[in-house]
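[1] structure, please.
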Amino acid sequence: MRKKTFFKLVLILFLLIIIFVLIYYKAKISRIITPFILAVVLTYILNPLVCKLHRKNIPISASILLVYTFFILFIASIIIFLIPELINNTKELIESVPDITARYQKMFAGFLENIQKSKWSPDIKAAVLGEIEGAATAIQKYALEILGKTLNVIMQTVSFLADFILALVIAFYLMKDKEQFIEAALSIMPLKWRNGIISTGREVSTILSNFVQGQLLTALIIGILESIGLYIVGVKYALILGVIGGISNIIPYFGPFIAAIPSAAIALLDSPIKVVWTILVFIVVQQIDNAFISTKIIEGRLGLHPVVTIFAVLIGGEFFGIIGMMLAVPVFAVMRIIFRRAIDAIV
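    Model (predicted):
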């Protein structure tokens, strides 16, 4: 019992050291590992198709190149038919930020005028006016931040394209030489650990495969449903808001609010009743997701308690932003498996 407790403490200390290094050098590490993370995601998406072709006696390199060809054609078709509309939506939204800000300021000014004319006590008036003025300042600041980050987003897009091209190269070798990588990793491990490592690797791979494939398909479906729903109720920029909703849906618990809040804010500029319809769209889509999509598409659960999931998302978001929130849950799930298997193997 003491031995088991000792090894648990050693593993916890080791994990804390790793977490400290990741946090302290997060900027440098994120630049290095981004193409590798993308490569792993691409591998889990494309490898099943590569394996099917390879089983038909097509050489592995040719199988990968064939899958890459269809994948690039698919991406190109999206760029040709969808991206122009998405760019127009984004451009219109950015250009309309000053107008949206001005309209909200006018709305707040009307509230202020009505409050000044009301028969409320001076203390209540002062408290309400303070809250409204604070909200107006926050909205203006948020709008200016959006405009200020526009150029940064463009630069990040260029950087992402470079990382994506590098990820395609890395993913090619991960799929082509995966057996060699596995053999090389096992060769440096003690013989008594190898079976356990293979078993752990398979469990981790299954979880990551289910997560990546399931979440991407779920995000696609959610994005389509929300775009259609917002378009039907007449919300402007329905496509870009739906895309944001689909991507943010990957983040557990908090994701749906990321798209719902700006959608409701834009709908409010037209009419209060449109806000109700907009919120109803997100509620209906989330109910469909919970009842049918996630339960059917994502096979198996990551095995994390809801409290741990929320903690993981908050930690990931605090140190690594939106990407950290998206990756926090599978990372915690993998760490949990490795931690449990390591204790079982050592003790």
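[2] going forward, measure contacts between C-alpha atoms and count neighbours the same way
    Noted.
[3] from K28, how far off is K141?
    29 Å (C-alpha to C-alpha, to the nearest Å).
[4] typed the wrong thing, it's A162
    Separation of A162 from K28 (C-alpha to C-alpha) stands at 17 Å.
[5] please apply the same query to A333.
    As defined by C-alpha to C-alpha, A333 lies at a distance of 24 Å from K28.
[6] between the two, which is the more surrounded one?
    Neighbours were tallied for A333 and for K28 using other C-alpha atoms under 10 Å; the higher tally belongs to A333 (21 against 10).
[7] and this one, so I can compare the two:
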Amino acid sequence: MNDTLRFPFYAKLAFTLVSLMAIFTILYFGQSIVIPILLSLLFAILLRPVAHFLKSKLRFPHVIAVIFSVFLFILVVIGILTFISWQISDIANDWDTIKNNLSIHFSNIQEMVRDNFNLSKGEQKKLIDDATKNSIETGKNIIGSTLMSFTGTLLNLTLIPIYTFLFLLYRTHFIKFLSKLFKPEHHKKLKDILFQIKVSIQSYIIGLIIQMLTVTALTTIGFMIIGMKYAIVLGIITGLLNLIPYIGILFAGLLSIVATLTGSPDLSLILGVIIVIVIVQLIDNNLLVTLVVSSKVKINAFASIVGIIIGGAISGVSGMFLAIPIIAILKVIFDRIEPLEPWGYLMGDDLPKTYTWHNIKLPLFDSESSSETSQIITDVKAPIFTETTTETDEK
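    Next up is the predicted model:
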């Protein structure tokens, strides 16, 4: 007796939409719980080879290997943060110089506005005061929300190492739990999914680390060439903030521009900072992201951008950082479950054919010819479309 229920398309669509709404609602309202767990899972996957090396090669007991792995991770993070805070304190000591140089630039801008728009400095000051009159209350709200966010961040910094330790410690326990959810005939597929998820996430995080180190090195060298003060710490900050999609490099650029005011009020130094950041970003976006990061997860640009936007809307910077790994995990699962395979293909980066244009090989992503569309549909063996395509070709 077949107990399978078959629903019409509109019912399946309604169930899918309700499920998606429920998932996004849970993620939005439960982000303070879910986000630290997901971050800890990524770090646990990254640290798994370290714990395995300590356990298998150095004969550490399992618990000691896990503790030592997490402790090394914490030491690296604390070392980076300590170096950055130490350097930023030196920048803060130059605050008087920054204010003087900033007032010089502000005075130059006022003179430029006066010469081009016939607005005196008094009129400009009045316009600025009117524009910022209602900003005091807004500033208080921003400070309050920032303090709350800082408190939540401190809590997460405490919970994430604990969660990471527990994920590594109970790794076998969690795998056995997953195996008990599925019938024995599906265990082979489950093992394949878990293995591919581990490989994809480890490769992606290692790719991010390579990207971060390369951006840090290029930015530091560029800042040294133009004679920037604090070039090393600004390069490290740029590399770290570059891990945050879109907005990270903007904050790094603004901080670097402010740091130029610790030396000279010369505008050429600010222009040099902008040129260095633009060049590094061109190298990063067109070379590093393609060869080092995107090649690890095989996700197309459309799925990446949409995922980052959705992640940012749900949980801000943390959601944007987690978007790509989550999409990579979903793609691995979708590719190995037959009803969901089309969605895995939609997320993937299908390597296109190339064509030659002025001796330059370019990717051929699409063609407008109906014959090629017919051939693509025939190749994927979709009978529902084949008959319609044939009739179109005959006409």
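[8] and N47 of structure 1, how far from L168 of structure 1?
    12 Å.
[9] ok, average deviation of stretch 12-23 of structure 1 from structure 2?
    On the superposed models, the aligned residues of structure 2 are on average 3.7 Å from stretch 12-23 of structure 1, with distances taken as mean C-alpha distance after the TM-score superposition for structure 1.
[10] what are the contacting residues of that stretch?
    Contacts to stretch 12-23 of structure 1, defined as C-alpha atoms under 8 Å, 6 or more residues apart in numbering, come from residues 29, 319.
[11] swap the cut-off to 7 Å and go again
    The set of residues that contact stretch 12-23 of structure 1 without belonging to it, under C-alpha atoms under 7 Å, 6 or more residues apart in numbering, is F319.
[12] next: stretch 248-265 of structure 2.
    94, 97-98, 101-102, 228, 234, 237-238, 241-242, 269-270, 273, 277.
[13] out of these, who's nearest V292 of structure 2?
    Closest approach to V292 of structure 2 among those (C-alpha to C-alpha): N242, at 14.4 Å.
[14] what's the counterpart of the closest one in structure 1?
    If you follow N242 of structure 2 across to structure 1 using TM-score structural alignment, you land on N249.
[15] show me what contacts its match?
    Counting by C-alpha under 7 Å, 6+ apart, N249 of structure 1 touches 219, 255-256.
[16] try it again at 8 Å.
    N249 of structure 1 sits in contact with 219, 222, 255-256, where contact means C-alpha under 8 Å, 6+ apart.
[17] how much does the helix or strand T97 of structure 2 falls within stray from structure 1?
    Counting by DSSP states H and E, the element that carries T97 of structure 2 is helix 95-117. In this overlay with structure 1, the average offset of helix 95-117 of structure 2 from its partner residues is 4.5 Å by mean C-alpha distance after the TM-score superposition for structure 1.
[18] report the distance from that helix to the chain centre.
    Distance, stretch centre to chain centre, for helix 95-117 of structure 2: 36 Å (C-alpha atoms, centre = their mean, to the nearest Å).
[19] repeat for stretch 89-97 of structure 2
    Using C-alpha atoms, centre = their mean, the distance between the centre of stretch 89-97 of structure 2 and that of its chain works out at 31 Å.
[20] which one in structure 1 is aligned with S200 of structure 2?
    With TM-score structural alignment as the matching criterion, the partner of S200 of structure 2 in structure 1 is I207.
[21] number of nearby residues for that match?
    As a burial measure, I207 of structure 1 scores 20 neighbours (other C-alpha under 10 Å).
[22] list the contacts of it.
    Applying C-alpha under 8 Å, 6+ apart, one finds that I207 of structure 1 lies in contact with 300-302, 330.
[23] need the residues you listed in CSV with neighbour count, secondary structure and distance to I83 of structure 1, can you?
    Putting those into CSV (neighbours: other C-alpha atoms under 10 Å; DSSP: H, G, I helix; E, B strand; the rest coil; distance: C-alpha to C-alpha, whole Å) gives the following:
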residue, neighbour count, secondary structure, distance to I83 of structure 1
G300, 12, coil, 33
R301, 11, coil, 33
L302, 20, coil, 33
P330, 20, helix, 29
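[24] from these, which is closest to Q287 of structure 1?
    Nearest to Q287 of structure 1 out of the contacts of I207 of structure 1 is R301 (C-alpha to C-alpha; 18.5 Å).
[25] the closest one and S294 of structure 1: what is the separation?
    In this structure, R301 of structure 1 lies at 10 Å from S294 of structure 1, with C-alpha to C-alpha as the measure.
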